[in-house]
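Peer 1: I'd like to go over a predicted model; first the sequence, then the structure.
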Amino acid sequence: MDERRLASFVVLAQELNFTRAARRLHMTQSTLSAAMKALEAELGVELFARSTRSVNLTEAGWAFLPRARDAIEAIDAARAAVEPGGELRGQLVVGMLQGLTMVDLPALAGDFHRRHPQVRLHLETSRRGTAGLVEDIRHGRIDVAFAGTSIEDARLRVVPLRSYTLHLVVPPEHPLADRDAVTMRDIAEETFIDMPPGFGQRAVVDEAFARHAQTRTVLVEVTDLTTIPAYVAQGLGVAVLPAELATSAATPLTAIPIADEAPTWTLGIVLSAVRPPPRAVHAFLDQVQHHIRPDRAF
């Protein structure tokens, strides 16, 4: 089976768009289309459901994706075993969270590229936040992801980077600002600023309210956690956030402990615990700690 076709299949499965995939692969759309038809003919199944408006993986395509990635990694490992120096090759796909600055991602990517120039490094975000990144890990669409969540899934491995205890964050003039602590019942009637459903921060807070049989109103939803304090400062609502974000905000905010809950979540690196990670993942993880910014809240 042609390694180039396998690599093209994996990229198209990630992009689900012939134009973007062809651009990443430095080939024409017609060449990519021909390669996929040849691969499907070789396998005797359709891997993609194509229409004039969309491209999606078929059931066979979903099943084939992790196997294709494994095959590419096996070829890379076999090549490295006989090549002088055993240089890493192949592709590494890293999922990211919007607004993450605690890890200097540009410097990390640059360092990794200089050390392993034959590895095609691809960085991407998910419009569904942590939920989307975790799903991509499970299905083999990405290799590793920075995600903020409290994952309890035997199929996933989490390398913790920093844990956060959440506080109620309010403007200094808010009626609750002078309290030493609040309860979930105290704050249930407030209007909130939060992330959309599916994001790790939102999931933790929603679960905390549910455990206390409380509901709440979310007025503003943003996909960048670090922008929430600015909305709170404008008096649009309160938020449940890491206290570090309140103290680092441009406008001073008050962080109040939540006495009966103290919800927490962990920023970490997520990868599959089911599939052996490619060698490039190990090399990437080795570099992460060198690019942590301890002075950044998130």
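Peer 2: All right, it came through fine. Fair warning: this is a prediction, and the values are worked out from it, not measured in the lab. Numbers count the residues shown, from 1 in each chain.

Peer 1: all contacts plus neighbour counts: C-alpha atoms, from now on.
Peer 2: OK.

Peer 1: Just list what the lengthiest helix in the chain packs against, helices and strands only.
Peer 2: Assignment by DSSP state H gives helix 59-82 as the longest helix of the chain. On a contact count with 3 or more CA pairs under 8 Å, 6 or more residues apart in numbering; DSSP states H and E, helix 59-82 meets helix 3-15, strand 90-96.

Peer 1: redo that, cut-off 7 Å
Peer 2: helix 3-15 (3 or more CA pairs under 7 Å, 6 or more residues apart in numbering; DSSP states H and E).

Peer 1: what's in contact with the helix it packs on?
Peer 2: 18, 21, 35-36, 39, 57, 65, 68, 72, 141 (CA atoms under 7 Å, 6 or more residues apart in numbering).

Peer 1: let's see 6 Å
Peer 2: The contact list for helix 3-15 (CA atoms under 6 Å, 6 or more residues apart in numbering) reads 21, 35, 68, 141.

Peer 1: then this one, side by side with the first:
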Amino acid sequence: MTNSWCDARPTLHLVQFSGPIPKLTDSCTGASIRRRPSVTGPGTFTSSQLATLTGALPTLRAFRRGTTVTEAAREQGVSQPAMSRMIARWESDLAIPLVRKQGRGIALTEEGMVLAGAAEEALAVFESSLETVMSTRDSRPVRLGTLRSLSGHLAPLIADAQTRVNLSVSEGSADALLSLLAGSELDAAIVGPRPTDAKFTWSFLGDQPFHLVVPRDHPLAVLREVQLTGLGDEPFVAMDKQYTTRQFADELCQEAGINPVIAVESDNSHTLRSFVQAGLGLCILPAAMAAAPGVSSVPILRPDSSTATREIGLVRVAGRQLPPHVRTILLNLTATFSQVRLGDRN
């Protein structure tokens, strides 16, 4: 005789469910019944099981080397109770006993020893690879982008650097450099004007003056400074519209109330200066790109008589972590850039 149906021989009923598997409970006690992790076949395991066990590798290796739970917890920066709970969770999630009591401490089970040996080998390979990656990271060049009108200013900064500088410099338009920076192909870029995109940070470096380039025998060549007002009838040659140099030149013309005819466009300042020398037109360029044989460059004044300049700064991607040596070199460049006279010819 049985006192209740819970004492009777259990009968197995197979029921096919559609949808989520219901939570299982013991009909007599009401306790939840833990399901063993699902396995797709003999000797296989799920990605979640792998992810669970990956966090256990350093602990298993420590136990294999005779480290106690307290010592392992201290090495990994957690409390001893937290370490004990992690071990219990690993065993529960994997449905494998990893440790057993031995005296006042613990020892690895047979299964735990097998996994600990694999953990030792796996971590040795990983740590070796990590050391190689970190070493490469700390020796790679600093990848710096710069406008062509500024690249020549980097040479004296690098020459005066107190430490060895391994630098890879890319030149281009501001838009092209910012695209490379956003794509992690550059660590930083020196551009102007300041980008409006919030994903970039900006460190002001200086003001870059702009000059009007004229033929050596042009009446404006003798002036110490010039306003663009009244030059609307003069032909001009200009940088291609993709460059911020051209965009700033157009802004200066608009401020002066002129809309000159652009006779020639080019992406090369040397070519533009040769066109000016040949008499094809005047040109607005950064002062550092304006001087050349056969031409004169005259500082431009805005309508309010202030010098025509644009801001130059160092741009980085906000929140992006850079290797320590890269950060150090960029900080040094930023600190010493104040010594640069942006109006000097490269």
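Peer 2: Arrived safely. Predicted, not measured: the structure shown is a model, and the values here were computed from it.

Peer 1: And the TM-score between these chains?
Peer 2: Here the TM-score for the pair of chains, by TM-score structural alignment, normalised by the length of the first structure, is 0.54; 210 aligned residues with a CA RMSD of 4.2 Å.

Peer 1: how far off strand 90-96 does the longest helix of the first structure point, in degrees?
Peer 2: 120 degrees (axes from the mean of the first three to the mean of the last three CA atoms, to 10 degrees).

Peer 1: in helix 59-82 of the first structure, what's buried?
Peer 2: Within helix 59-82 of the first structure, the residues that count as buried by 16 or more other CA atoms under 10 Å are 61-62, 64-66, 68-73, 76-77.

Peer 1: What of stretch 139-148 of the first structure?
Peer 2: In stretch 139-148 of the first structure, counting by 16+ other CA under 10 Å, buried: 140-148.

Peer 1: ok, now stretch 243-262 of the second structure?
Peer 2: Buried, per 16+ other CA under 10 Å, within stretch 243-262 of the second structure: 243-246, 248-250, 252-253, 256, 258, 260, 262.

Peer 1: so how far is the longest helix of the first structure off the chain centroid?
Peer 2: Centre-to-centre, helix 59-82 of the first structure and its host chain are 22 Å apart (CA atoms, centre = their mean, to the nearest Å).

Peer 1: contact partners of it?
Peer 2: 6, 47, 86-87, 89, 140, 278.

Peer 1: Pull the most distant pair out of the contacts of helix 3-15 of the first structure.
Peer 2: The span of the contacts of helix 3-15 of the first structure, defined through CA to CA, is set by 35 and 141 at 19.4 Å.

Peer 1: and the gap between residue 259 of the first structure and residue 183 of the first structure?
Peer 2: 6 Å (CA to CA, to the nearest Å).

Peer 1: returning to that earlier point: tell me the buried residues within the contacts of helix 59-82 of the first structure.
Peer 2: 6, 47, 87, 89, 140, 278.

Peer 1: which one of the residues you listed is nearest residue 251 of the first structure?
Peer 2: Within these, the smallest distance to residue 251 of the first structure is 41.4 Å, found for residue 140 (CA to CA).

Peer 1: so what corresponds to that closest one in the second structure?
Peer 2: Residue 140 of the first structure maps onto residue 184 in the second structure when the alignment is built from TM-score structural alignment.

Peer 1: where's that match relative to residue 292 of the second structure, distance?
Peer 2: From residue 184 of the second structure to residue 292 of the second structure the distance is 36 Å (CA to CA).
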